[in-house]
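# This is the structure alone, sequence omitted:
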C-alpha cells in the first residue's frame, strides 16, 4: 500500500476515492475521475507529498476539462480573500444562497455592553448572530477562543433582550471559518450549542460542501485574480465567481475601477469554471 506525506509531515494511506472526489469537484465525470485516480496512484512513489498529488490531479484534469486550468485550489482561493470585508461578505452571500435571511451592519445591546457582529442570520424560525474568522494560511487551525467569546456574547444578548435593551431575540451563534477546527473547539461548540462551520465541519454541511452545492466559489477561484483585484471587486459588491459571470461586466468594471478588458477576461474564465 502506498502512502502520502501531508503538509505537517504526517503519513496516511493513499486514498484513491478522495482523489476521485477531488477530480469530480473539478467538473470531471465519474468514469474519467476513476480512471485518472487509478493512473495517479500507480505512478506516484510511496511517501509522495500531498501537494505533488494535487499538482498531478490538476494536470491530468486539464486534459479532460481545460477549464480546470482557469481555477485555483478552493482552500487557497478562500485564503486569498481579505478577512474584511471580502471574506465576511462572501460568508453573507453564501448564507443567503442557503436560504438564510441575512442582515449586516449590526450592533446589538447586551445587558452589560454593546456587541458589533458580522451579521444576523435567520432561518427556520431561528435567529443567530454570525461571527466570521479568516486565516490566510489554510493550514492554520481555528481553536477554542472563538467559541468561548461567542458563548459570552450569547448570554449577554439574551439577558439584554429580557431586560429590554436588545431589540433582537438571539437564539445562538454561528461561527464560520475557512480552516479546520481543533477537536477542542468542536467539543466545546457541541456542548454549548454553538453552530460552527469550518472547512470540513460538520460533515453534513461544511464550508466546502456549502460552496460546491450552490457553486458559490469565491472570486479568487479564478486564476490570476490577486488580492488587489479581488478587493476592488468586493468594493463593487462582487465576491463570487457566479456574481461576476452573471453580472453586467461594463457596470462591474466601472464600479470596481478595473479595465473592462480585464473584467471580461476574468468573467469568461468564471463562466468556464461554472459550466457543468
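Sure, I can see it. The structure displayed is predicted, hence computed values, not measured ones. Numbers count the residues shown, from 1 in each chain.

# Could you use CA atoms for every contact and neighbour count after this?
Noted.

# And the strands in the stretch 101-250 of the chain?
101-103, 106-109, 114-117, 119-123, 126-133, 141-142, 172-177, 180-181, 195-197 (DSSP state E, counting those that start in this stretch).

# structure B:
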C-alpha cells in the first residue's frame, strides 16, 4: 500500500516504522501492534501520511494522553511557528539545559555588515552563534544553500572581538539548527567546513528529539489536554515547556480552566515528565 507524504512524495507504507514510533512514545509493543491492527481497516492506497498519523494518534490518546503527547512531539515543535520565534527560544532553552549561557536576538557589527543573530551560547570560555531555520512543513528539508549562507555570516563575525557575555570575546563556532531535516549535501558541506548541525534526527542519537527526551524539555504545544489558543497564551508568557508549566506557580492563572480540566492537564504533564 502506498501513502502520500506532506511533500507530495509517494512511498510504501511501512508498518514496522509506525509500530516503532508508537513504542518510542512509551506504548508497549503489544499496544502498538494493536493500534496498527485497529487502524488498518481505515487505510487505503494513496492515504496521506498525515491521516495515518491522526488515526494512530487518536487511538493512542485513548490509552495514554502522555504517550500521545510524546508521539506528537514533532508536530508540537512545528506548532512553535509559524514564524519560528518560539522555536528559537525553545532551542535556546535546550542549550541552557546542557549547561550553556544563552543570549537571544543579538545584534553585532561584522567585518563587512551588521548581523542579527538568533542565539549566542557560551561554555568553557567558548562562544558559538546558532542560527535557526524553521519549516512549517514536516517534510521540508534544509538544503546546502542555507549552511553556505550561515558560514559566510560566521566568517564575517569571527575575526572581531565583542562585549557579549563579557568583554573582548570572540565567536569561535557556528551552529545551524532546524526543526525538520537536512539534505545529504547540506550535511556533507557542514562536516567539511566545520559547521555544527542540529535537526530533528541529526546528529544520530543526539538530535532534537533525543535531547527533548533526555532533558524532559517537551514543548507545551505537544500537550493533548490544552487547546491551541491556550497554548498560545502560555507561549506569550514565556512558558515554553511542560516543565515550565508545572513548576511556575502562576502559569495556569490566565488560562481560566475549570478544576477538572486543570487536573487533566496536570496529570498529563506529570505523566509526561515522569515517564
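In hand now; what should we look at? The model shown is predicted, which means the values in this text are computed figures rather than measured ones.

# TM-score of the superposed pair?
Superposed pair, TM-score by TM-score structural alignment, normalised by the length of structure 2: 0.80. Supporting alignment: 267 aligned residues with a C-alpha RMSD of 3.2 Å.

# Take the strands of the stretch 101-250 of structure 1 and lay them out in CSV including mean neighbour count.
Shown next, in CSV, are those (neighbours: other C-alpha atoms under 10 Å):
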stretch, mean neighbour count
strand 101-103, 16
strand 106-109, 18
strand 114-117, 15
strand 119-123, 20
strand 126-133, 21
strand 141-142, 21
strand 172-177, 22
strand 180-181, 21
strand 195-197, 21
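
# Let me have those in TSV, adding distance to residue 253 of structure 1 as columns.
As requested, the strands of the stretch 101-250 of structure 1 are exported to TSV (distance: least, C-alpha to C-alpha, whole Å):
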stretch	distance to residue 253 of structure 1
strand 101-103	27
strand 106-109	29
strand 114-117	31
strand 119-123	28
strand 126-133	28
strand 141-142	36
strand 172-177	30
strand 180-181	35
strand 195-197	33
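
# Of all those strands, which one is nearest residue 154 of structure 1?
Closest to residue 154 of structure 1 of those, according to C-alpha to C-alpha: strand 172-177, at 6.0 Å.

# returning to that earlier point: with respect to residue 151 of structure 1, which of the strands of the stretch 101-250 of structure 1 lies nearest?
Nearest of the strands of the stretch 101-250 of structure 1 (C-alpha to C-alpha): strand 172-177, 7.7 Å.

# what about that closest one, distance to the chain center?
Offset of strand 172-177 of structure 1 from its chain centre (C-alpha atoms, centre = their mean, to the nearest Å): 13 Å.

# Stretch 73-92 of structure 2 too?
Chain-centre distance of stretch 73-92 of structure 2: 6 Å, with C-alpha atoms, centre = their mean.

# Give the buried residues for that stretch.
73-80, 84, 86-92 (16 or more other C-alpha atoms under 10 Å).

# right, and the strands of the stretch 101-250 of structure 1 - which one's nearest residue 45 of structure 1?
Closest to residue 45 of structure 1 of those is strand 180-181 (C-alpha to C-alpha; 27.9 Å).

# By how much does that closest one deviate from structure 2 on average?
Once fitted to structure 2, strand 180-181 of structure 1 is off its aligned match by 1.7 Å on average (mean C-alpha distance after the TM-score superposition for structure 1).

# Against which helices or strands is that strand packed?
Applying 3 or more C-alpha pairs under 8 Å, 6 or more residues apart in numbering; DSSP states H and E, we find strand 180-181 of structure 1 packed against strand 141-142.

# Which part of structure 2 matches the strand it packs on?
The alignment of strand 141-142 of structure 1 onto structure 2 (TM-score structural alignment) spans residues 141-142.

# Quick one: average offset of that stretch versus structure 1, please.
Its aligned residues in structure 1 lie a mean 2.2 Å from stretch 141-142 of structure 2 after superposition (mean C-alpha distance after the TM-score superposition for structure 1).

# Go ahead and name everything in contact with that stretch.
Residues outside stretch 141-142 of structure 2 that contact it (C-alpha atoms under 8 Å, 6 or more residues apart in numbering): 133, 178, 180-183, 186.

# try stretch 58-76 of structure 2
Outside stretch 58-76 of structure 2, the residues that touch it by C-alpha under 8 Å, 6+ apart are 21-22, 24-27, 35, 57, 138, 200, 209, 218-225, 268-269, 271-272.

# Buried residues in it, which are they?
Result for stretch 58-76 of structure 2 [16+ other C-alpha under 10 Å]: buried residues 59-60, 64-76.
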